[in-house]
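Colleague: Return atomic coordinates for the entry below.
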Amino acid sequence: MAEAEQPQQIPEAAYPAPPPFWRHFTLANEEELKQIEASSNDEQPTRKLPLHLAYLRPPPPPSEATEFYTTFGQKQIIDPTKPSSLPTDQLLFSPDEPSLNHAVLLSKLTKSLLLNFLELTSVLSLDPAEHEEKMADIRQLLINIHVVINLYRPHQARESVKEMLEGILEDGQREIDECNRLKERVEEFLVGVGKAEGSNVQDSAQASAGAQVQEDSHNELMDKQRELWKMIHEMT
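Modeller: Below you'll find the predicted structure:
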């Protein structure tokens, strides 16, 4: 009696080789594809591309009903947050529980993972052949940790947006404070200009009082003008 056909096992590797069609992504093929697309129009039917050019066009996105996609021979879940995508038979908690605390649950699972790893080292030191049960426990804990992290992603996104908005508000407040500071400097500058003009008129009226008085007034006016220019330099 022939043995039941076993499903093909795809070998796993830590660093799998890239797909073989990467060799078709060359400048010459890209230029050829551009020429074909430029020569075609809407009235003509879609031309079937040769194999070495077909790889240059991305595949269509999966439909909304699709839950898995394959990469490097492994099935990957498109949306891990969907209830239908959760491995309910492996979960150690209820995702629908209203009082579920993701942070506390993740901390418990992490501590359990460390404890199981220590137990695995003990098993390997005593009887390495009995490691399967402990490896299954570790695998189940990792699945649960992955599910909890995916369930927590909406909260993480909300906190990220909150932090970004707070940064925008802080930047706006700094700009407002800088505008207020410059406003005060401008007001001080205008007050100084008014005082300088008043002193200039007064000095002109007293010009006949004597050469010494005129020279002192001129020096005082120059000092005030230097102060004004210094304020302008500091403001810029």
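Colleague: can we go C-alpha only for contacts and neighbour counts from here?
Modeller: Fine.
Colleague: Mind jotting down where the helices sit in the protein?
Modeller: Applying DSSP state H to the chain gives helices spanning 27-39, 51-54, 102-126, 132-205, 211-235.
Colleague: Could you provide these in JSON lines, with additional columns for distance to residue 45 and mean neighbour count?
Modeller: Converted to JSON lines, these look like this (distance: least, Cα to Cα, whole Å; neighbours: other Cα atoms under 10 Å):
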{"stretch": "helix 27-39", "distance to residue 45": "12", "mean neighbour count": "12"}
{"stretch": "helix 51-54", "distance to residue 45": "16", "mean neighbour count": "14"}
{"stretch": "helix 102-126", "distance to residue 45": "54", "mean neighbour count": "14"}
{"stretch": "helix 132-205", "distance to residue 45": "44", "mean neighbour count": "14"}
{"stretch": "helix 211-235", "distance to residue 45": "68", "mean neighbour count": "14"}
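Colleague: another one to check against the first:
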Amino acid sequence: MEEQETANAVSSTWPPPPPFWKDFTPENLSRIEELRKSRAEEAEAEGSIDQEDPTTKKVRRLPRLRGLPRELRNLQPPPEPEAGSWRVFDATYRLVDELPRLEDQGVRRLFPNPEERDQDGKHFDRATILKRLAKSLLLNFLELTGILAINPGAAEEKITDIRDLFINFHHLINEYRPHQARESLIALMQAQLDRTRAETNAIRDAKEKVERVLEGLGSLKGDDGPVKEPAAKGPWARDNETWGALADELI
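Modeller: Model prediction:
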């Protein structure tokens, strides 16, 4: 009965949380942290601690902790898969996310390899190739409609051609993804830089306005001292007018 429940939990669409979440207690976390620190100190004393590789700019991690108690084994992240891929919810993920080649998928390549060069020694223009594929799609679709009107049974070959055209078109667009990510990052950083510059300029303008207002307030004194206000206006009338003028300058 227990084996049947375990099989149902594994094969369900949204399985329950794994039972090892109970091992993540504050006591266990502090214990494994102390073990990691002691292991790092031992490796540093032995001179076997990994340093940054100047060629790859990657820091190799310390070896995994061995001989951990049962309640601490799940607190250590699992090692990287040796095959470089793993499955989660029936989907395959890879450590190195590379665009698969058309030949590996069993699809005909209908355009030259972008890494190759033409007769003039120049790289092939991807935009031109995309335009040609789009025109080929329209032409093959018109041919498909004609075949379906005359002999529907012979349309399988033309459908295969249209499928290959769509896959090649989509594959060529996906090759632009790194360029798109790079340009998106550049645009994001440029927008952040422009926003920071605009805020800096606004602060400088406000500073200059305050300095001009303060200079104007300093020039209100005459040769015989400060200008006296009539007594009817009250002792705070001059301050109110000064703050009002300051507000008008800053707005």
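Colleague: Can you give me the TM-score here?
Modeller: Comparison of the two superposed chains (TM-score structural alignment, normalised by the length of structure 1) gives a TM-score of 0.61, and 194 aligned residues with a Cα RMSD of 4.4 Å.
Colleague: Residue 82 of structure 1 is nearest to which of the helices of structure 1?
Modeller: Taking Cα to Cα as the criterion, helix 132-205 is the member of the helices of structure 1 that comes nearest to residue 82 of structure 1, at 9.4 Å.
Colleague: now the angle between helix 102-126 and the closest one, please.
Modeller: Put simply, helix 132-205 of structure 1 runs at 140 degrees to helix 102-126, going by axes from the mean of the first three to the mean of the last three Cα atoms, to 10 degrees.
Colleague: which one of the helices of structure 1 lies closest to residue 20 of structure 1?
Modeller: Residue 20 of structure 1 lies closest, by Cα to Cα, to one member of those: helix 51-54, at 11.3 Å.
Colleague: distance between the closest one and the chain's centre?
Modeller: Taking Cα atoms, centre = their mean, to the nearest Å, the mean C-alpha location of helix 51-54 of structure 1 is offset from the chain mean by 35 Å.
Colleague: With distance to residue 60 of structure 1 as added columns, please give the helices of structure 1 in CSV.
Modeller: Formatted as CSV, the entries for the helices of structure 1 read as follows, by distance: least, Cα to Cα, whole Å:
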stretch, distance to residue 60 of structure 1
helix 27-39, 18
helix 51-54, 12
helix 102-126, 35
helix 132-205, 25
helix 211-235, 59
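Colleague: Nearest to residue 80 of structure 1, out of those?
Modeller: For these, the distance to residue 80 of structure 1 is smallest for helix 132-205, at 6.5 Å, taking Cα to Cα.
Colleague: by contact count, what packs against that closest one?
Modeller: The elements that helix 132-205 of structure 1 packs onto, with contact taken as 3 or more Cα pairs under 8 Å, 6 or more residues apart in numbering; DSSP states H and E, are helix 102-126, helix 211-235.
Colleague: now these as JSON lines including distance to residue 170 of structure 1?
Modeller: As requested, these are arranged in JSON lines below (distance: least, Cα to Cα, whole Å):
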{"stretch": "helix 102-126", "distance to residue 170 of structure 1": "29"}
{"stretch": "helix 211-235", "distance to residue 170 of structure 1": "23"}
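Colleague: Any idea which of these gets closest to residue 76 of structure 1?
Modeller: Judged by Cα to Cα, the one of those that comes nearest to residue 76 of structure 1 is helix 102-126, at 22.3 Å.
Colleague: Counterpart of residue 225 of structure 2 over in structure 1?
Modeller: Using TM-score structural alignment, the partner of residue 225 of structure 2 in structure 1 is residue 201.
Colleague: mind checking how far its match is from residue 217 of structure 1?
Modeller: Here the distance between residue 201 of structure 1 and residue 217 of structure 1 works out to 11 Å (Cα to Cα, to the nearest Å).
Colleague: re the thing from before, tell me which of the helices of structure 1 lies nearest to residue 77 of structure 1.
Modeller: Checking the helices of structure 1 against residue 77 of structure 1 by Cα to Cα gives helix 132-205 as the closest, at 11.4 Å.
Colleague: Tell me the gap between that closest one and the middle of its chain.
Modeller: When distances are taken as Cα atoms, centre = their mean, helix 132-205 of structure 1 is centred 17 Å away from the chain's centroid.
Colleague: I figured residue 78 of structure 1 hits residue 69, correct?
Modeller: Yes: judged on Cα atoms under 8 Å, residue 78 of structure 1 makes contact with residue 69 at a distance of 6.8 Å.
Colleague: and these two? which has more neighbours close in?
Modeller: residue 78 (15 against 12; other Cα atoms under 10 Å).
Colleague: ok, the more buried one to residue 34 of structure 1 distance?
Modeller: Taking Cα to Cα as the measure, residue 78 of structure 1 falls 32 Å from residue 34 of structure 1.
Colleague: Contact partners for residue 137 of structure 1?
Modeller: Contact criterion Cα atoms under 8 Å, 6 or more residues apart in numbering gives residue 116 as the residues in contact with residue 137 of structure 1.
Colleague: Aligned against structure 2, show me the partner of it.
Modeller: That one, residue 137 of structure 1, aligns with residue 161 by TM-score structural alignment.
Colleague: for residue 81 of structure 1, same thing?
Modeller: Aligned partner of residue 81 of structure 1 by TM-score structural alignment: residue 99.
Colleague: how close does its match get to residue 194 of structure 2?
Modeller: For residue 99 of structure 2, the distance to residue 194 of structure 2 - Cα to Cα - is 35 Å.
Colleague: ok, now residue 132 of structure 2?
Modeller: Using Cα to Cα, one obtains 39 Å as the distance from residue 132 of structure 2 to residue 194 of structure 2.
Colleague: One more: residue 44 of structure 2?
Modeller: Using Cα to Cα, which is the criterion applied here, residue 44 of structure 2 is 46 Å from residue 194 of structure 2.
Colleague: same deal with residue 27 of structure 2?
Modeller: Shown here: residue 27 of structure 2 relative to residue 194 of structure 2, a distance of 48 Å by Cα to Cα.
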